[in-house]
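J.: Quick one: sequence and predicted model below, then my questions.
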Amino acid sequence: MNINEQANFIWSIADLLRGDFKQSEYGKVILPFTVLRRFDCVLAPSKAKILEANKTLTVSNKRPIFKRMTGHDYYNVSQFDFEKLMDDSNAIEANLRDYINGFSEDVREIMDNFEIFGVIDRLSRANLLYLVVQRFAEIDMSDTQIDNLEMGYMFEELIRRFSEQSNETAGEHFTPREVIELMVEVLLDPDMDEIANTDGKVITILDPACGTGGMLSVAQNKMESLNSTTQVIPFGQELNPETYATCRSDMILKGNTNSRIVLGNSFNEDGFKSQTFDYMLSNPPFGVEWKKVEKFIKDEAASQGYHGRFGAGLPRISDGSFLFLQHLISKMNPPEKGGSRIGIVFNGSPMFSGDAGSGESEIRRWIIENDLLEAIIGLPDQLFYNTGITTYIWILTNRKENRRKGKVRLINGAGFFEKMRKGLGNKRNMISPENRAELVRLYSTYEPDENYMDLDNEYFGYRKIVIERPLLNEDGTPVIDRKGNRKADASLRDYEMVPLKEDIHEYFRREVLPFVPDAWIDESKTKIGYEIPFTRYFYKFTPLRDSSVIMEEIKALEERIQANLMEVFSK
């Protein structure tokens, strides 16, 4: 069988589960068993030697020897394999448990995070365990039949299918492939030639909310397709044990022996402290609160400031998106060592939430004033499985090309999509390869185009000024304080947002004094803020149609309705 046939066969095994498992649970069974069967087939040639060595070796640490014998980072010392498991249907559960416990520690840890023994228990109670193992035993997944790259592609395909089938949970850990491909191509665009023409280059990539590893896989595949001598080392961290196990399995199945995928919360259990990376990309969860790690983050921010990850500020407790971005920025290579590039998917909130002086505004200010934000791409809506909202790709770097220094490119990609023939949850639109190519062109082009604009960094900043008016007593004269200054009437207080590029006093004379001549600015309360009102920049006014045209249409509609009613009543 070829790869697609293999994937289809494995997919068909899920039919056995119908009725005893929900559709959203099929992947919990099929994915770990796919991993087990692959390991089983790959280890088959060395199985007899491993069993013999396990009996005869007297050294305390046999692991390095076993790994040399298998030629892999994993091994199994159980007497069972899938073929032997078929010999006794009555003891299938006990024998399968023995087989799994015979694996090396790293594989057992993956299986524990798949909660494999709970899955086995459910299959056994449903009288399905032997049937599932039997079906998997029919597939030859040896590395002579399917190499690591092909196996990785097949496993990714299964992950995609099960994620799409499970609409209720897909968005938690699955980003549509076309969105990842777009992000990766934009992220790599300035470096394509260098990667293609530099042999033996070692590149590190990080995703701190890696889910099942889709972003890491697409980035790695793209880089290695540019130059087969390039060595890409993926790093990832994932909070959910099952998706962590899926990602870790995918890396092992592809032969990514140098990859490092860790389990835990990236904020308070950072698996890569003090490490930096060449490229980073992520789709962190939208609008998820960070209350569980609030104390840890606030303590780090207070004690370490800019020497830690969160010196620029803290967002609202209800949305940790900016925490992920600051986490990534802290892991950039310094510019003198090559710098880094970051791609991250956000909803609209990080662009404008928070008033001047708030955590979000201060984070935006720090990012933009340090010239880290290179581009924002507005994507079409209805692209994701669990939300129909509009999303945005932010591209950041500390090594901008000269033409991009001091500027941010905003790209309006809202219209670059095709309708899907059949929706998946909230996903009704997709970015075609042609759409993707056009969006990458808009990112890279020098030519003017109505779908992008380059704006100076300062353009996004403003001063929020407080406009005061005097407090009057009964005779209508201003109330004076002890220092001889007019007292302000809090009920008449107002605010103005003055662009950073404009002098606040000139603005005040032009926009305020003509209307309230007794007003003044309380300059002690002036705050600087930053926001990116993306949709405002690309808004196009559509003039209302002439009322006479609308009236004619209404009359024509009334006449059609009347004619239809006459036809009904005449029958």
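T.: Perfect, I can see it now. Predicted model, so just to flag it, every value in this text is computed and none were measured.
J.: use CA for all of it now, contacts and neighbours both
T.: Fine.
J.: Please point out which parts of stretch 261-272 sit buried.
T.: 261-267, 271-272 (16 or more other Cα atoms under 10 Å).
J.: how long is it from one end to the other?
T.: 10 Å (Cα to Cα, to the nearest Å).
J.: Could I get the contacting residues of Gly236?
T.: Residues in contact with Gly236 (Cα atoms under 8 Å, 6 or more residues apart in numbering) are 206-210, 213, 216, 260-262.
J.: Are any of the residues you listed buried, and if so which?
T.: Judged by 16+ other Cα under 10 Å, buried ones among the contacts of Gly236: 206-210, 213, 216, 260-262.
J.: and of the residues you listed, the nearest to Asn113?
T.: Distance to Asn113, by Cα to Cα, is smallest for Val262 among the buried ones among the contacts of Gly236, at 11.6 Å.
J.: hang on, the earlier thing: so which of the contacts of Gly236 are in helices?
T.: Under the assignment DSSP state H, the contacts of Gly236 contribute Leu216 to helices.
J.: List just the nearest of the contacts of Gly236 to Glu109.
T.: Val262 (11.2 Å).
J.: Just the element for the closest residue to that closest one other than its chain neighbours, please.
T.: Nearest residue to Val262 in three dimensions, chain neighbours excluded: Gln237, at 4.8 Å (Cα to Cα, 6 or more residues apart in numbering). For Gln237, the host element (DSSP states H and E) is strand 231-238.
J.: Use this one as the comparison:
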Amino acid sequence: DYGKVILPFTVLRRLECVLAPTKDKVLEVAARYDGQDINPDRFLRKASGHSFYNTSTYTLKAIAGDASHAAKYLNQYYGAFSPNAREVLERYDFAQQIKRLEAADLLYQVVGRFADLDLRPVERDADGNVVLDEDGKPVEIVTNHQMGYTFEELIRRFAEQSNETAGEHFTPREVIRLMVNLLVAPDSDALALPGTVRTVMDPACGTGGMLSAAEEHITAHNRDATVKVFGQELNPESWAICRSDMMIKGQDPENIKFGNSFSDDGHTGATFDYLLANPPFGVEWKKVKDAVEYEHERLGESGRFGAGLPRINDGSLLFLQHMISKMKPVDASGTGGSRIAIVFNGSPLFTGAAESG
């Protein structure tokens, strides 16, 4: 259970560091609307500069300094996050972790260690201004990419310690970059146009590495481009990290859905410009067998799985059909359509005659 403590506290500290520069402004707005019959959510978001906020006066450092009230203050601090951020921590059963650490007389020590961890995204001076380098770019301390690597390594390590299969959730950054390049390259001219808007979806998004890489690649070609990312993830820890990462980057966290893409499609009826994924091939889909077979038999070609069902121990073909159902149709003039990049690592050359090959 070590990872169930380290992961949520790492997320919490990262969120705190990101929100720190605008904390006073958020507290001022919260006080202004306190007791009024007005939902201040949009004003608080504007004040924080992000899609999330925290209205507590506490910090981890202050909580660590009062060992006798650490649990009480930490619960209040955690509960003062906006609902979308609080939901992330709830996926870790954070309240229960606080209770367990308090019972073991370890809570204030853990809080103290994380309070001293510098996870600021950029360096700021004494006045709170972003420090720039010689090229006028922000001096980064812990980038989003670095945080992504950190989270993935933590999940991998803790999953291996508990004999779980962590390897199915992660894709090397080099592979991700290759996939994104192949996916986007044919649209280089269109992506350079002013006002370009593109949507990207990953139905097995893990901690969001592919979505982040796609956004960065497109905006590198056109800083004025708007990239909206969407995803779905079954693993609660990976989902929580992806959702918090997208919040920090200014994406809509509601676009990152939790649940099984086969039995509980979080993006029903939606279509996207680009779809990419490295699904957990070779993993059984027995738990969603009834839902998948029902859609296959009742909806046929009108559903997602009309092409047929794979063996129960390999759901790769289901992911491919699911992604195809999210493609935009091509109109009479030949415009529209989507592009898919998917990793098939179940080639018959290596694993026998599997559907994923």
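T.: Yes, it's here. Remember, it's a predicted structure, so these values are computed and weren't measured experimentally.
J.: hmm, back to that, give me the subset of the buried ones among the contacts of Gly236 of the first structure lying in strands.
T.: Among those, the members found in strands (DSSP state E) are 206-207, 260-262.
J.: mean deviation of the following helix or strand past the strand holding Gln237 of the first structure from the second structure?
T.: The element immediately downstream of strand 231-238 of the first structure (helix or strand, assigned by DSSP H and E) is helix 241-253. Average distance, helix 241-253 of the first structure versus aligned residues of the second structure after superposition (mean Cα distance after the TM-score superposition for the first structure): 0.7 Å.
J.: counting contacts, what elements does helix 241-253 of the first structure pack onto?
T.: Counting contacts by 3 or more Cα pairs under 8 Å, 6 or more residues apart in numbering; DSSP states H and E, helix 241-253 of the first structure packs against helix 26-43, helix 105-113, helix 148-165, strand 260-263.
J.: That helix corresponds to what range in the second structure?
T.: Mapped onto the second structure using TM-score structural alignment, helix 241-253 of the first structure spans residues 236-248.
J.: Show me what the matching stretch is in contact with.
T.: 7, 11, 15, 18, 50-52, 85, 88-89, 91-92, 144, 151, 155, 205-208, 232-233, 252-253, 256-258.
J.: need the strands for the stretch 301-450 of the first structure, in chain order.
T.: 341-347, 373-378, 391-397, 407-412, 418-424, 427-430 (DSSP state E, counting those that start in this stretch).
J.: Could you provide those in JSON lines, with additional columns for distance to Pro190 of the first structure and mean neighbour count?
T.: JSON lines is the format used below for the strands of the stretch 301-450 of the first structure (distance: least, Cα to Cα, whole Å; neighbours: other Cα atoms under 10 Å):
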{"stretch": "strand 341-347", "distance to Pro190 of the first structure": "10", "mean neighbour count": "24"}
{"stretch": "strand 373-378", "distance to Pro190 of the first structure": "12", "mean neighbour count": "25"}
{"stretch": "strand 391-397", "distance to Pro190 of the first structure": "11", "mean neighbour count": "23"}
{"stretch": "strand 407-412", "distance to Pro190 of the first structure": "14", "mean neighbour count": "23"}
{"stretch": "strand 418-424", "distance to Pro190 of the first structure": "27", "mean neighbour count": "13"}
{"stretch": "strand 427-430", "distance to Pro190 of the first structure": "25", "mean neighbour count": "21"}
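J.: Switch the ones you listed over to a markdown table; also include distance to Val132 of the first structure.
T.: A markdown table is the format used below for the strands of the stretch 301-450 of the first structure (distance: least, Cα to Cα, whole Å):
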| stretch | distance to Val132 of the first structure |
| --- | --- |
| strand 341-347 | 38 |
| strand 373-378 | 45 |
| strand 391-397 | 40 |
| strand 407-412 | 49 |
| strand 418-424 | 28 |
| strand 427-430 | 32 |
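J.: So which of those strands is nearest Leu85 of the first structure?
T.: strand 418-424 (38.2 Å).
J.: what residues are up against the alignment partner in the first structure of Tyr92 of the second structure?
T.: Aligned by TM-score structural alignment, Tyr92 of the second structure pairs with Phe114 of the first structure. Contacts for Phe114 of the first structure were tallied using Cα under 8 Å, 6+ apart; they are 28, 32, 241-242, 245-246.
J.: before we move on, back to that, contacting residues for the residue nearest to Val262 of the first structure?
T.: 207-210, 244, 261-266, 271.
J.: Including distance to Leu373 of the first structure, could those residues go into TSV?
T.: Output for these, formatted as TSV (distance: Cα to Cα, whole Å):
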residue	distance to Leu373 of the first structure
Asp207	18
Pro208	19
Ala209	21
Cys210	22
Tyr244	30
Ile261	28
Val262	28
Leu263	29
Gly264	28
Asn265	26
Ser266	22
Gly271	26
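J.: For the aligned partner of Val11 of the second structure in the first structure, list the residues it contacts.
T.: Superposed on the first structure with TM-score structural alignment, Val11 of the second structure falls opposite Pro32. Contact analysis of Pro32 of the first structure by Cα under 8 Å, 6+ apart lists 111, 114, 116, 246.
J.: quick revisit: average offset between the strand holding Gln237 of the first structure and the second structure?
T.: Looks like 0.6 Å for strand 231-238 of the first structure (mean Cα distance after the TM-score superposition for the first structure).
J.: hey, where'd the helices end up in the stretch 1-150 of the second structure?
T.: Taking DSSP state H, counting those that start in this stretch to define them, one finds helices in the stretch 1-150 of the second structure at 3-19, 23-33, 41-48, 60-64, 70-79, 83-90, 94-103, 107-115, 144-161.
J.: which residue numbers in the first structure go with the third one?
T.: Translated: helix 41-48 of the second structure. Going by TM-score structural alignment: helix 41-48 of the second structure matches residues 63-70.
J.: That stretch vs the second structure, mean deviation?
T.: Mean deviation for stretch 63-70 of the first structure: 2.9 Å (mean Cα distance after the TM-score superposition for the first structure).
J.: what's in contact with that stretch?
T.: Under Cα under 8 Å, 6+ apart, the answer for stretch 63-70 of the first structure is 43, 46, 49-50, 73-75, 104.
J.: Now rank these by neighbours and give me the top one.
T.: Tyr75 (27 neighbours; other Cα atoms under 10 Å).
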